[in-house]
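Participant: What would the 3D arrangement of this be:
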Amino acid sequence: MSDSDAQAADLVILGGGSGGYACALRAAELGLSVVLIEKDKLGGTCLHRGCIPTKALLHAAEVADHARDGAKIGIRSSLDGVDMAGVNSYKDGVVGRLHKGLQNLVASRGISVVDGAGTLEGPGVVRVGDRRYTGRNVVLATGSYARSLPGLELGERIVSSDGAISLDEVPDRVVVLGGGVIGVEFASVWRSFGAEVTVVEALPRLVPAEDEFCSTQLERAFRRRRIATRTGVRLEKATRTGDTVTVSLESGEEIEADLLLVAVGRGPNTTGHGFAEAGVPTDGGFVTVDERLRTGLDGVYAVGDVTPGLQLAHRGFAHGIFVAEDVAGLDPLPVADDGVPRITYCDPEIASVGLTEAAARERHGEVHTLTYDLAGNGKSQILRTSGAVKLVAAGPPGGGGAVVGVHMVGSRVGELVGEAQLIYNWEALPADVAALVHAHPTQSEALGEAHLALAGKPLHTHG
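Facilitator: Below is the predicted model of the structure:
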């Protein structure tokens, strides 16, 4: 076909996941014509194989814990097993309803959705099958995939997170390879469902991207939950024999399990789409972009997991909205990873925004910290959760420096990160937050109490 036969639009978006569809929706809202190309399902990994189904599993796990532990608060309840068919039906129902809603929303905005695998042929040109789509601008939003390790063949007993969300039974014994976000979330689910769980992490601590305080709190909680951990040790090999898999570590230890989850992170989905052939610059597989998410190819942007940095759905949303507004000439502010909230939905949850203490010292030199134990928070006592809030502030104690990091561990603390991101992104001083009124009894009071103490006027703490 000739280029004159190609369908033209203001924006051609390659990938209909979090970054891609957010970009499409905002662009259409701003009056731009949009072609959105997706080879699988709108919503991408987050909706179908990541955020939504895993959090549905985590909620089912929470209900299982409540049923098992009801007697501790005077409720006569018990856990009479986990019906994985029922759990999967609940999970799939949530995904299905959200998928249908997204399809209707995209259709209502007049966005042209193309089913198929797209290939970038050059600036402004994407081919799907034998048809070309031309755009004044092109957005690369092809997402990420579950990484594995050399020598590990995925199958019935060795699975990635893609396979782990659809198990038809609860394994009795599980080894989770990788102690990052994905690994500790699945470890938490399976322990709540009754499995024996061992987490193996090559780095010295769990959730190594978080502040060391969070790692210490989580490891302590996992010990209480009888989730075994092996940190600072690497996998040597995994051997399948019948219905079991033997995990051999470089330390010489062997662990026999019914299932091995490979949760060693996610890689950028940048091969097979013509990026290299079209001249898109990459580094380590990730698309190289400037702060305005422009690639080295004229008129071509990249958003979400294909770019270096945090691999989070809401970062992808923010990237997509930014590019749509940039193309429309609104001159939006760039998205800074430090200001993006991060949540790990294991039990207990981890929520953070801003800099770790170590990163803050590198950037600001002198810093000071304050840790508020949730034992002093009424709602946390009601929820029977333990944990703490750690604040990192720039400058010396008493100097009134801005809060540059907020790190929280405890049940449901993910719901507090909305306020925490405002504190960080608006460069709030401890005294600014201390002056705010936090409703009682809520866990949000823990943030307020921590800032009162940091401002030099502790209420329920000794300072």
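Participant: going forward, measure contacts and count neighbours with C-alpha atoms only.
Facilitator: Noted.
Participant: what separates residue 211 from residue 351, distance-wise?
Facilitator: 10 Å (CA to CA, to the nearest Å).
Participant: Of the two, which one has the most company?
Facilitator: Neighbour count, other CA atoms under 10 Å: between residue 211 and residue 351, residue 351 has more, with 26 against 20.
Participant: List the residues that are in contact with both of residue 211 and residue 351.
Facilitator: residue 407 (CA atoms under 8 Å, 6 or more residues apart in numbering).
Participant: Another sequence for comparison is provided below:
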Amino acid sequence: MTDFDYDLFVIGGGSGGVRAARVAAATGAKVALAEEYRMGGTCVIRGCVPKKLMVFASEYREMFDDARAYGWDVQDGQFDWPRFRTKLHAELDRLEGVYRRLLDGSGVDIIDSRATLADAHTVKLADSSTKSAKHILVATGGRPQLPDMKNADLGITSNDIFKLEALPKSILIVGGGYIACEFACILHGLGVEVTQFYRGAQILRGFDDEARGLVSEEMQQRGVNLHLGTNVLEMEKREGGVWVKATNGTETTFDHVMFATGRAPNTEGMGLADIGVALGRQGEIVVDDYSQTKVPSVFAIGDVTNRVQLTPVAIREAMAFVETVFHGKPTKVDHHLIPSAIFTQPEMGTVGLSEEAARDIEPVDIYCTSFKPMQQAFAGRSDRVLMKLVVSKETRRVLGCHIVSPHAGEMIQLAGIAVKMGATKEDFDRTVAVHPTISEELVTMRDPVRSG
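Facilitator: The predicted structure is shown next:
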């Protein structure tokens, strides 16, 4: 029997890699984890966590007006970016320390180095030393991509937002996905003049049309200067910032241009193809239902596989990997009916099929309501929310639930349980409403607004 340095070598210290390393080590396996940058990965260092903290910061702007409407004698405050950024980075440092302590406490060897694959059982580190392992797990995640156009390097990505010395007075955000829309809302809330270009007919492609339409309307009503069917033609560095010529004929100079036009798996220069690991068209690692590559000893989880790019999914994949490899219980990850939230203002929560996708599969009834929520209406705002259920005509199962509302992310987590369990519309109807809440509308919609 061949002796290896490790039973498992994990490449990548994000949420998936760290979870896999810790849980595998708990089985008694000898485990190492290599990370070339900072422990915590995209989610902790440059994604979900700092983004959500920025969402919280940006939401206070409207609260001053609301507070006055509710009788509070308050004055508008002034947002202090350097003060917030200092505290933000201190929090990220704290979280990175937590991740390191968790690994250390689990008995995982932490290697602060870039790691590549030399062969099916050998990892090469940046100092050219090598480590052998019975199993190798690639969990290197993904990164934002700049578009293939002249002077694209004048733009920044979401990774760079957290490092800005000062907030810009104006920014152009290019893209229509959730990252573009979230940062458009965040920066607008922090007082930046935000313009957003998206080449498509409507933002948030792939989500329910009615829900994304309302998010688009609400973003524009709040002051995001959204241009649909529009893209960048030319960019140049000029006095005062970055000059942009757009496909709609406009020419404007912005302090910054941020591209949120796609992400790429971190597989370049890792030696994967050289040892026989299959890569997809975008460079993603091709795996089977058990996260195993074409090379039996090499597995991959998380964003690098380009399956479902969500942190909790990477963690689920990590747990299933350990069950399969170290407990001998082949375990697939269920990628069906995953709830998700988009932290725009207002938020959007979604689980299951959109109305459009469901109609392509079977006849459905649509239950939907849109209204002004009490809290914002009393304050004199014209915000609207949306509650929507997509229901199978035949089985009466709720195939999709879509919420556009403050705290939609919190609501969809609980609605997701019901949808995952196979709840019917009648199960929703049998549930007594919690009054007065926005979410009570999910259980009080009696008649379909349309069928198809």
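Participant: Tell me which residue of the first structure matches up with residue 261 of the second structure.
Facilitator: Residue correspondence to the first structure (TM-score structural alignment): residue 261 of the second structure is matched to residue 264.
Participant: Can you tell me, leaving aside adjacent residues, what's nearest to that match?
Facilitator: Among residues not flanking residue 264 of the first structure along the chain, residue 178 sits closest, at 4.9 Å (CA to CA, 6 or more residues apart in numbering).
Participant: burial count for that neighbour?
Facilitator: 25.
Participant: Next: the one 10 residues further on.
Facilitator: Counted by other CA under 10 Å, the residues lying close to residue 188 of the first structure total 23.
Participant: tell me which element it is part of?
Facilitator: helix 181-192 (DSSP states H and E).
Participant: Name all residues that make contact with the aligned partner of residue 183 of the second structure in the first structure.
Facilitator: Aligned by TM-score structural alignment, residue 183 of the second structure pairs with residue 186 of the first structure. By CA under 8 Å, 6+ apart, the contact set of residue 186 of the first structure is 54, 176, 346.
Participant: To which secondary structure element type does the second one belong?
Facilitator: Assigned with DSSP: H, G, I helix; E, B strand; the rest coil, residue 176 of the first structure falls in the strand class.
Participant: wait, doesn't it sit right on residue 187?
Facilitator: Yes: the pair residue 176 of the first structure / residue 187 is scored as a contact, 6.7 Å apart, by CA atoms under 8 Å.
Participant: The two: which has the busier surroundings?
Facilitator: The residue with more neighbours, out of residue 176 of the first structure and residue 187, is residue 187; 27 against 24, by other CA under 10 Å.
Participant: Identify the residue of the first structure aligned to residue 19 of the second structure.
Facilitator: By TM-score structural alignment, residue 19 of the second structure lines up with residue 22.
Participant: give me the number of residues near residue 127 of the second structure?
Facilitator: Neighbour tally, residue 127 of the second structure, other CA under 10 Å: 9.
Participant: Same check on residue 435 of the first structure?
Facilitator: 12.
Participant: need the contact list for the aligned residue in the second structure for it.
Facilitator: Mapped onto the second structure by TM-score structural alignment, residue 435 of the first structure lines up with residue 430. With contact taken as CA under 8 Å, 6+ apart, residue 430 of the second structure is in contact with residue 443.
Participant: Residue 136 of the second structure versus residue 430 of the second structure, what's the distance?
Facilitator: 50 Å.
Participant: before we move on, what about residue 118 of the second structure?
Facilitator: 11 Å.
Participant: What of residue 236 of the second structure?
Facilitator: 44 Å.
Participant: Just want to know which of those two has more residues nearby.
Facilitator: residue 136 (26 against 15).
Participant: re earlier: next helix or strand past the helix holding residue 188 of the first structure?
Facilitator: That would be, after helix 181-192 of the first structure and using DSSP H and E, strand 196-201.
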